[in-house]
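Asker: need coordinates for the below:
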Amino acid sequence: MNKSKGFNWFYLLIFGALGMLFLPKFFSMEDTRPLDSDGFFQMMKEGKIKSVTLMKDSGEADVYLTTSAKTKIERSNNPLANLSGDTPDYKFTYGDLQYFQKKFDDIKQTNPEVKTTISFDNSESPMQGLIIQALFWIGIMFLFYFVLFRRMGGSSGGGGQIFNIGKSRAKLFDEKEKVQVTFKDVAGLEGAKEEVQEVVDFLKNSEKYTKLGGKIPKGVLLVGPPGTGKTLLAKAVAGEAKVPFFSLSGSDFVEMFVGVGASRVRDLFAQAKAKSPAIIFIDEIDAIGRARGRGSLTGGNDERENTLNQLLTEMDGFGTDTNVIVMAATNRADILDKALMRAGRFDRSIYVDLPELHERKDIFKVHLAKIKLDSSVDIEFLAKQTPGFSGADIANVCNEAALVAARNNHTAVNKQDFLDAVDRIIGGLEKKNKAIKPSEKRRVAFHEAGHAAISWLTEHAAPLLKVTIVPRGRSLGAAWYLPEERQLTTTEQMLDEICATLGGRAAEQVVFGNISTGALSDLEKVTKQAQAMVTIYGLNERIGNISYYDSSGQQEYSFSKPYSEKTAKLIDEEISKLVENQYQRALNILKENREKLDALANKLLEKEVIFREDLEAIFGKRAWDPELTETPLEDAEKEEKAEIDPQDTSK
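Answerer: Alright, predicted model coming up:
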């Protein structure tokens, strides 16, 4: 493809004007010599001067010699000497005009043989002044054109001209530039992959659906937390569909110039329609798809709203026969405009959730394929150690583990490298050289031991994996737990979690008789949990089965609360009561197990890091652990087998 832009006549015009202005002066600078007024009058008396021209505007005079006088003076060898016509032989400043003219007339009267003539002129012609002014303004216009419009237009492609500001900035992936990502590279998103595979199948075999009267969705919206693989899934669609794929971000539509966003939307859909069947992918669509009028004081003439209106029009104007599908991704679906979400625009919304245990295992397999692993690495174990991790987090764990192994000069990445990587990501960088006073270190040890003890002694709290009093990040101590992966949470489970979170401050109160500021993050966590129990989930008896949660997000911009002042006071009382009851419960549990708490804290002070096995050695096994208990169904099956004698054929 020839990308040459051709000859630009604008540059020829500029160089021509400059030549007209400066070349005559350049050609006339070669043979003119300076002279003073006395020398001029002396040469005039000798009859050597043919004529003199006085420049009224500059006060200078051009002196032209006679033919005989010219042959007697030394000439220069400049070949440009005579290109510009008859040039003056001398130049001088004549001073006062009346004095000069009086002396000139006196010499002519005294010496009648002197034939010198005098004339008057201006040093610059009016046309030359106009040319200079025109060139000045042309230069200013060229400067604005090049610096402002050309540079800005060049970043948007299409030749970099001013008229390309409104062109789409979407990157096109087609047969010339293919996407290498396929569905094999996307692990753990089985449900989402099935949904988008149908979109790919329609673009490849549209007659399969249209002959039955079906219509493919015009828009597919990928929704989910950050890092779950929404953009990766869209890239896989581009790699599998083998059709033109336009990819851009929502912020690419917004520009400082009014109307540019709407113009880019029109241009994007025009390009996609020309290359139909095609896919348009808009990442972070909430940049332009935010609900109109929400929290905005700019009125109706808002550039972002104009862009959204144009997007709504384009998506609604496309027919199903154009085979243009719009895909979009966002992690803020709650703030999108309802008109954008309605059927006929984004017909299908696919939720891309955080991966579960088996999905994390598949994601680990994808990322570990490129890493040299030790035989001690168990993918099942790694998947269990990373609850709540997204696909991006798992990729980060694998990369961090490889860096840790290289830092420790290992020949392969082993199990401990992965554990260190998880600790690094969750808790932050370990600060072994941070100086802590012995009294503070002892308080931190009992604080962390209190968390561990309560979580071990309550049924529904997450069991402990590891506790350390080595400073990490901004914290002086850290504890790792293995939370149960559940879809629903009961009241008892939330109360046990609050109690375990308050275990650190309760341990300080039991052991030292006072409390410190080290429980800030714990208090923030339990306050939010208690607020959610009372105002969102309806888990409080006095408030009742009422939820003040607003999923539409409109309440955020409201100046009034959805409840009265009396109810607000009641909510505050119930939140405080709930937290204080669990704090008192934590105090009672730790007082009953004071010896075990002291033993655990002392071991933590001694080893700085303790694990699950250390808690089992002090507290014993948890009575409600799955491996120690059997379900009622299993017990019933065992009793039934015991009642039936295998040798008795009558039963």
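Asker: okay, CA-based contacts and neighbour counts for the rest of this
Answerer: Fine.
Asker: run through the strands of the stretch 501-650 of the chain in chain order.
Answerer: Secondary structure of the stretch 501-650 of the chain by DSSP state E, counting those that start in this stretch: the strands cover 609-611.
Asker: one more: the stretch 101-250 of the chain?
Answerer: Ranges of strands in the stretch 101-250 of the chain, per DSSP E, counting those that start in this stretch, are 117-121, 171-173, 219-223, 245-249.
Asker: in the second one, which residues are buried?
Answerer: Across strand 171-173, burial judged by 16 or more other C-alpha atoms under 10 Å covers 172-173.
Asker: so which elements touch that strand?
Answerer: When contacts are defined as 3 or more C-alpha pairs under 8 Å, 6 or more residues apart in numbering; DSSP states H and E, strand 171-173 packs onto strand 245-249.
Asker: and the strand it packs on, what does it pack against?
Answerer: Secondary-structure packing of strand 245-249 (3+ C-alpha pairs under 8 Å, 6+ apart): strand 171-173, strand 278-283.
Asker: what distance separates the helix or strand following the longest one from the middle of the whole chain?
Answerer: If you walk from strand 278-283 toward the C-terminus, the next helix or strand you reach (DSSP states H and E) is helix 286-289. Helix 286-289 has its average C-alpha position 14 Å from the chain's average C-alpha position, going by C-alpha atoms, centre = their mean, to the nearest Å.
Asker: which stretches of the stretch 251-400 of the chain form helices?
Answerer: Secondary structure of the stretch 251-400 of the chain, counting by DSSP state H, counting those that start in this stretch: helices at 260-274, 286-289, 303-317, 338-341, 357-368, 379-384, 391-407.
Asker: closest to Arg594 out of these?
Answerer: helix 379-384 (31.9 Å; C-alpha to C-alpha).
Asker: now what about that closest one, what contacts it?
Answerer: Applying C-alpha atoms under 8 Å, 6 or more residues apart in numbering, the contact partners of helix 379-384 are 357-358, 360-361, 364-365, 418.
Asker: mind putting the residues you listed in JSON lines, neighbour count included?
Answerer: Output for those, formatted as JSON lines (neighbours: other C-alpha atoms under 10 Å):
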{"residue": "Leu357", "neighbour count": "20"}
{"residue": "His358", "neighbour count": "13"}
{"residue": "Arg360", "neighbour count": "27"}
{"residue": "Lys361", "neighbour count": "22"}
{"residue": "Phe364", "neighbour count": "22"}
{"residue": "Lys365", "neighbour count": "13"}
{"residue": "Phe418", "neighbour count": "22"}
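Asker: for those residues, name the two members farthest from one another.
Answerer: His358 and Phe418 (18.3 Å).
Asker: state the distance from the closest residue to Val254 other than its chain neighbours to Glu255.
Answerer: Nearest in space to Val254, with sequence neighbours left out and distances taken as C-alpha to C-alpha, 6 or more residues apart in numbering, is Gly261 at 5.1 Å. Distance of Gly261 to Glu255, computed by C-alpha to C-alpha, to the nearest Å: 6 Å.
Asker: also this sequence, please, to line up against the first:
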Amino acid sequence: MANDKRNTLRPRFNIYWMWGIIIAVILGWAYLGGGGQQSKINWDVLRDTLLPAGHVQRVQVLNREVAQVYLEPQSVSYYKNQERYRYIPDQGPQFFFNIGSLEKFENDYQAARDSIERTAAGGGVAVPALTFENESSGWMTMFWQIFPFLLIVVFWIIIMRRMNGAGGGGAGGGGGVFSVGKAKARLFDKDNDQKVTFKDVAGLEEAKVEVMEVVDFLRNPGKYSELGGKIPKGALLVGPPGTGKTLLAKAVAGEANVPFFSISGSDFVEMFVGVGASRVRDLFKQAKDKAPCIVFIDEIDAIGRARSKNSGWSSNDERENTLNQLLTEMDGFGTNAGVIVLAATNRADILDKALLRAGRFDRQIEVGLPDIKERAEIFAVHLKKLKLDPKLDTDFLARQTPGFSGADIANVCNEAALIAARKNKNQVERQDFMDAIDRIIGGLERKNKIITDAEKRTIAFHEAGHATVSWMLKWANPLLKVTIIPRGKALGAAWYLPDERQITTREQMIHEMAALLGGRASEELTFGEISSGALNDLERTTKQAYAMVAYYGMSGAIGNRSFYDSTGQSEMMFGKPYSDETARLIDREVNALIEECYVLAKKILSEHADGLRRLAELLLEREVIFTEDLEQIFGKRQAGARNPLETGDSAREGNGTGDGAEGRGGRVASLPDAVDETRQEAEPASDMNRPEGE
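Answerer: Now for the predicted structure:
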């Protein structure tokens, strides 16, 4: 056991250690010279001090340039005791100096020798004669000449190996610095163990039908060729992040039973000029060698961004050269028989039009956010790995997560398991999923945040205003839960369950905006003043109002006109697509629209002032209230309005202090942090109120 522990703690050997040891030994030998270093002196010291004292054993002229002084053995310790000469070696030479002209040095030395011997006649001081030595520079000198270049080469190789991932990975691996132009695509084939099939992809039924046609062609090409049909050369998967585009491509690889090359668009981008185009050529060369096959390019917008029409404005020659090579390979003079290109992006609006034309990417497959049925299927896939409460209803979880993508649902399941483990539970229960949804939407609870009583009362009436207006207006989103416990940057929050509708009427938008303004209206009616807590509400209301006037044509003064640019090329414009007079008219219409909604909110709150006060006091007492609490105060919602209680979308559990708060909504209207005055958007991404194509 002790030996195993020592082996575990022992550091692993690294080849760079050997380099460090060798360099240290060489430097030590060169500079220490076996325990010391010659000290440089001048001719005066030798003539006036060393020679008259009789400390010199011999003086040697090396290569007619340097005089080396060897001391008598008994004199070495004398000089080593002096601070200046303490590092001279025990074995000579101990001193040296440059002599300049050899002939002059010989004359000066002989003259000094004669003078010292005459002066010290009979005294026993003997001055040695000069000796001469010629030697080559040796391998050490050669080494020091080539050592800097050797270091440069070594560092260059190390850097290039790191840049190329040590030359590994996929079809383009190996070769180190010489493989920089090789494609780094990962190859999947029928022998690959990590297979994903369409059974592993929940939802996305329409998208699966499209890509299964590609798989069917690769399996049975004769079925289409007999009728004269040709399979599309490319298919582009388009959709928001986290909706399963890459997972769908992996399923195609598992179902097709043909070679499948997977590469990211960023893998074509390199610091060296021409490398991107070279990797595109190499990728398609490998694909042609293994045809029929599929090439999948993830995040193709990294290289497929629209090329600049003005070379001096935001152009990137290297990226554009890579795109040009990709366009040529997909539909150039060459043939790509049997090579089908799949690509994925969430920024189709910025892709080059030449890339999207027929003959390259013949079809675009929309991979959108899942609906309630598809969310239930996705939950069923991710819940298989969890130890669940048998009473858990998957359909209930699907109803609580409108606007969630597949990645969001996977995150909910993981967070629920972590919350259950944190509470030492033996299984993941429904309440854990509700807490996970609240955590993801609103942020982490911050019960220890210091809030004064006056601020807490303002927050309570603010949130009660949202809840009251949304409950009384027919088309406002039904409320699930209201809390004044801080979450993330928000000081309070209201959870709603929005309708999953595809179109929205003007009246529905008016009711939603009035509900957003209910918080500020409640503050004004109750306290006679307003606060900074409505920052996020005002931001969302303003954007919605401008969309109604400038995009949807819902203003009588503007008429049936829209200034929305669905092509995504608005950044190329130098001005607005309307006059200054129209801009002023838009501003006036937006102001009138927001004022209309604000007046409606104040009217609702004035008519139900007693209910507003009771609701706020209940919030101050319990900190969390639910749908049934609003029903007890205000009664049932008016006919035609959707009530979460009637569909089982909300259930009250917990102790009423916020720990057991359950229920979840797609929209949160809450107070921002009083200092930061900004807060995160706690509403899941939803396209129901956005223009088509946005």
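Asker: that older thread, which one of the strands of the stretch 101-250 of structure 1 lies nearest to Glu580 of structure 1?
Answerer: With C-alpha to C-alpha as the yardstick, what comes closest out of these is strand 219-223 (38.1 Å).
Asker: how many degrees apart are that closest one and helix 303-317 in direction?
Answerer: Interaxial angle, strand 219-223 of structure 1 versus helix 303-317 (axes from the mean of the first three to the mean of the last three C-alpha atoms, to 10 degrees): 130 degrees.
Asker: average offset between strand 219-223 of structure 1 and structure 2?
Answerer: In the superposition against structure 2, strand 219-223 of structure 1 averages 0.8 Å from its aligned positions (mean C-alpha distance after the TM-score superposition for structure 1).
Asker: contact partners of that strand?
Answerer: With C-alpha under 8 Å, 6+ apart, strand 219-223 of structure 1 has contacts from 230, 325-333, 344-352.
Asker: just tell me the aligned range of it in structure 2.
Answerer: Strand 219-223 of structure 1 corresponds to residues 234-238 in structure 2, going by TM-score structural alignment.
Asker: Provide the aligned range in structure 2 for the longest helix seen in structure 1.
Answerer: Ranked by residue count under DSSP state H, the longest helix found in structure 1 is helix 565-592. The aligned range for helix 565-592 of structure 1 in structure 2 is 580-607, by TM-score structural alignment.
Asker: mind checking what Arg219 of structure 2 lines up with in structure 1?
Answerer: When structure 1 is aligned by TM-score structural alignment, Arg219 of structure 2 is paired with Lys204.
Asker: nearest residue to Pro232 of structure 2 other than its sequence neighbours?
Answerer: Of all residues not flanking Pro232 of structure 2 in the chain, Asp362 sits nearest, at 5.7 Å (C-alpha to C-alpha, 6+ apart).
Asker: can you find the partner of the one you found in structure 1?
Answerer: That one, Asp362 of structure 2, aligns with Asp347 by TM-score structural alignment.
Asker: tell me how far its match lies from Phe246 of structure 1.
Answerer: Distance from Asp347 of structure 1 to Phe246 of structure 1, by C-alpha to C-alpha: 20 Å.
Asker: so for those two, which residue has more residues nearby?
Answerer: Taking other C-alpha atoms under 10 Å, Asp347 of structure 1 and Phe246 do not tie; Phe246 has more neighbours (24 against 15).
Asker: hang on, the more buried one packs against Asp283?
Answerer: No: taking contacts as C-alpha atoms under 8 Å, Phe246 of structure 1 lies outside contact range of Asp283: 10.9 Å.
Asker: coming back round to it: show me what contacts the match of Arg219 of structure 2?
Answerer: Neighbour list for Lys204 of structure 1: Ala241 [criterion: C-alpha under 8 Å, 6+ apart].
Asker: what does Ala278 of structure 1 give?
Answerer: Contacts for Ala278 of structure 1 (C-alpha under 8 Å, 6+ apart) come out as 203, 243-246, 272, 323-325.
Asker: what residue in structure 2 is paired with it?
Answerer: Under the alignment (TM-score structural alignment), Ala278 of structure 1 maps onto Cys293.
Asker: next one: Met533 of structure 1
Answerer: Per TM-score structural alignment, the equivalent position to Met533 of structure 1 in structure 2 is Met548.
Asker: is it true that its match touches Gly559?
Answerer: No: judged on C-alpha under 8 Å, Met548 of structure 2 makes no contact with Gly559 at a distance of 11.1 Å.
Asker: tell me which of the two has more neighbours.
Answerer: Met548 (21 against 12).
Asker: now, which of the contacts of Ala278 of structure 1 sits nearest Gly154 of structure 1?
Answerer: Phe246 (19.4 Å).
Asker: in JSON lines: the helices and strands packed on strand 245-249 of structure 1, plus distance to Phe163 of structure 1.
Answerer: Listed next are these as JSON lines, based on distance: least, C-alpha to C-alpha, whole Å:
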{"stretch": "strand 171-173", "distance to Phe163 of structure 1": "19"}
{"stretch": "strand 278-283", "distance to Phe163 of structure 1": "23"}
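Asker: which of those sits closest to Leu189 of structure 1?
Answerer: strand 278-283 (18.2 Å).
Asker: and the angle from that closest one to strand 245-249?
Answerer: Using the same axes, to 10 degrees: strand 278-283 of structure 1 against strand 245-249 is 20 degrees.
Asker: what angle separates strand 278-283 of structure 1 from helix 260-274?
Answerer: For strand 278-283 of structure 1 against helix 260-274, the angle by the same axes, to 10 degrees is 150 degrees.
Asker: compared with structure 2, how much does strand 278-283 of structure 1 deviate?
Answerer: Superposing on structure 2 and averaging over aligned pairs (mean C-alpha distance after the TM-score superposition for structure 1), strand 278-283 of structure 1 comes out at 1.4 Å.
Asker: where do the helices of the stretch 1-150 of structure 2 begin and end?
Answerer: Taking DSSP H, counting those that start in this stretch, the helices of the stretch 1-150 of structure 2 run over residues 2-9, 15-32, 43-45, 73-80, 102-119, 138-163.
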